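Enquirer: this is the structure alone, sequence omitted:
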């Protein structure tokens, strides 16, 4: 597996990827669970709220580095980077749909598409940067879990 070596001239592009991901994270963070979410029925396996911040921090770092690794390898926008950008948009949109609009149903559609794009990134980035693909595996696992949780909350609360 290739090692991650950062040359000084590559630092600006890494910073750009980190800032783009941070902007999406900041957007999503504007929509907090709040009272509405607390009143919803949730499955017994719903994790504590304190878990989400640390998990997403690690995942967002991995997402930024994965996108940057593909950029570094390709030097231009390729299919896997288009997928990377699209999944990032859906990632940020989920919080707005679920917590902002109080629409677990629309959020479920969003997260299913997000999961498909995460898998598509893993597959398409693999030939440019195996490390980028591997960095998305924990993200895929977490979003798979979040998809199941979104579905369960939607089912438990649909009238």
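Expert: The structure has been received and is ready for your questions. Quick caveat, the model's predicted, so the values are computed rather than measured. Numbers count the residues shown, from 1 in each chain.
Enquirer: alpha carbons only for contacts and neighbour counts from here, please
Expert: Noted.
Enquirer: which residue is the nearest non-sequential neighbour of residue 74?
Expert: Spatially, and ignoring its direct neighbours in sequence, residue 74 is nearest to residue 128 (7.0 Å; Cα to Cα, 6 or more residues apart in numbering).
Enquirer: show me the residue at the heart of the chain, geometrically.
Expert: Among the residues of the chain, the one closest to the centroid is residue 91, at 4.8 Å (Cα atoms, centre = their mean).
Enquirer: after the helix or strand that contains that one comes which helix or strand?
Expert: If you go by DSSP states H and E, residue 91 is part of helix 79-95. Next along the chain after helix 79-95, taking DSSP H and E as the criterion, comes helix 104-125.
Enquirer: buried set for that following helix?
Expert: The neighbour-count check on helix 104-125 (16 or more other Cα atoms under 10 Å) flags 104-105, 107-108, 110-122, 124-125 as buried.
Enquirer: ok, stretch 18-27 next?
Expert: Applying 16+ other Cα under 10 Å to stretch 18-27 flags 18, 21, 22, 24, 25 as buried.
Enquirer: which residue packs closest to residue 92, ignoring adjacent ones?
Expert: residue 28 (5.0 Å).
Enquirer: scratch that, residue 46
Expert: residue 149 (7.0 Å).
Enquirer: what is the neighbour count of the one you found?
Expert: 18 (other Cα atoms under 10 Å).
Enquirer: try it against this one:
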């Protein structure tokens, strides 16, 4: 193996670690700030179509892995941050918005404000998807389940806001 290949593989692995770390940090911030989300969720008046509380952990674990892989693929394909700055900027923005929603919804119990925030997340996520699709279709495709789940979560947030005013 040549030195360039070894360096490239190390750089790629380091990039994967960075994206995994960023997504893990966003998940951790949201999780810690949300406190006892299970108890809060169970105490709410929920629509009949609301999923059980136990489902959120496994779903988000899979989605977070896909979000990290998506960012890494785009970064690797672009050859760094600079060539993909707009796409990765939107990616960073959606991670921040993702981390902010749980404290608003579960911590502060500001369901209306959380609804506005998650709708902003949906818009930034759509922009991220469009920018990713221009550079790497698989990276964009990995974000589609996340978008679907986030739209579902926004609908659930709206229903909870209406039922618990």
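Expert: Noted; the coordinates are in hand. As the structure is a computational prediction, the values presented were derived from the model and not from experiment.
Enquirer: any idea what the TM-score is?
Expert: Once superposed, the chains reach a TM-score of 0.91 (TM-score structural alignment, normalised by the length of structure 1), with 153 aligned residues with a Cα RMSD of 1.4 Å.
Enquirer: if we can go back for a sec, what sits against the residue nearest to residue 74 of structure 1?
Expert: Applying Cα atoms under 8 Å, 6 or more residues apart in numbering, one finds that residue 128 of structure 1 lies in contact with 70, 73, 74.
Enquirer: okay, now the last one: neighbour count?
Expert: It refers to residue 74 of structure 1. Residue 74 of structure 1, neighbours per other Cα under 10 Å, totals 14.
Enquirer: is residue 128 of structure 1 in a helix, a strand, or coil?
Expert: When classified by DSSP: H, G, I helix; E, B strand; the rest coil, residue 128 of structure 1 comes out as coil.
Enquirer: check contacts around the residue mapped onto residue 140 of structure 2 from structure 1.
Expert: Residue pairing (TM-score structural alignment): residue 140 of structure 2 is matched to residue 133 of structure 1. Neighbour list for residue 133 of structure 1: 66, 121, 122, 123, 125, 126 [criterion: Cα under 8 Å, 6+ apart].
Enquirer: give me that answer again for 7 Å
Expert: Residue 133 of structure 1 makes contacts with 122, 125, 126, as judged by Cα atoms under 7 Å, 6 or more residues apart in numbering.
Enquirer: one step back: save the contacts of residue 128 of structure 1 as a markdown table, and put in distance to residue 32 of structure 1 and secondary structure too.
Expert: Putting the contacts of residue 128 of structure 1 into a markdown table (distance: Cα to Cα, whole Å; DSSP: H, G, I helix; E, B strand; the rest coil) gives the following:
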| residue | distance to residue 32 of structure 1 | secondary structure |
| --- | --- | --- |
| 70 | 32 | helix |
| 73 | 36 | helix |
| 74 | 37 | helix |
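Enquirer: between these, which is closest to residue 154 of structure 1?
Expert: residue 70 (35.5 Å; Cα to Cα).
Enquirer: what's the counterpart of the closest one in structure 2?
Expert: Aligned partner of residue 70 of structure 1 by TM-score structural alignment: residue 74.
Enquirer: quick one: residues contacting that match.
Expert: Contacts of residue 74 of structure 2 (Cα under 7 Å, 6+ apart): 132, 136, 139.
Enquirer: 6 Å - rerun?
Expert: For residue 74 of structure 2, the contacting residues are residue 139, by Cα atoms under 6 Å, 6 or more residues apart in numbering.
Enquirer: excluding residues flanking it in the chain, which one is nearest the counterpart of residue 20 of structure 2 in structure 1?
Expert: Under the alignment (TM-score structural alignment), residue 20 of structure 2 pairs with residue 18 of structure 1. Nearest residue to residue 18 of structure 1, sequence neighbours excluded (Cα to Cα, 6+ apart): residue 64, at 5.2 Å.
Enquirer: next, work out how far apart that neighbour and residue 154 of structure 1 are.
Expert: 30 Å (Cα to Cα, to the nearest Å).
Enquirer: now do residue 90 of structure 1
Expert: For residue 90 of structure 1, the distance to residue 154 of structure 1 - Cα to Cα - is 18 Å.
Enquirer: the closest residue in space to residue 81 of structure 2 that isn't next to it in sequence is in what secondary structure piece?
Expert: Sequence neighbours aside, residue 75 is the residue nearest to residue 81 of structure 2 in space, at 6.2 Å (criterion: Cα to Cα, 6+ apart). According to DSSP H and E, residue 75 of structure 2 maps onto helix 56-78.
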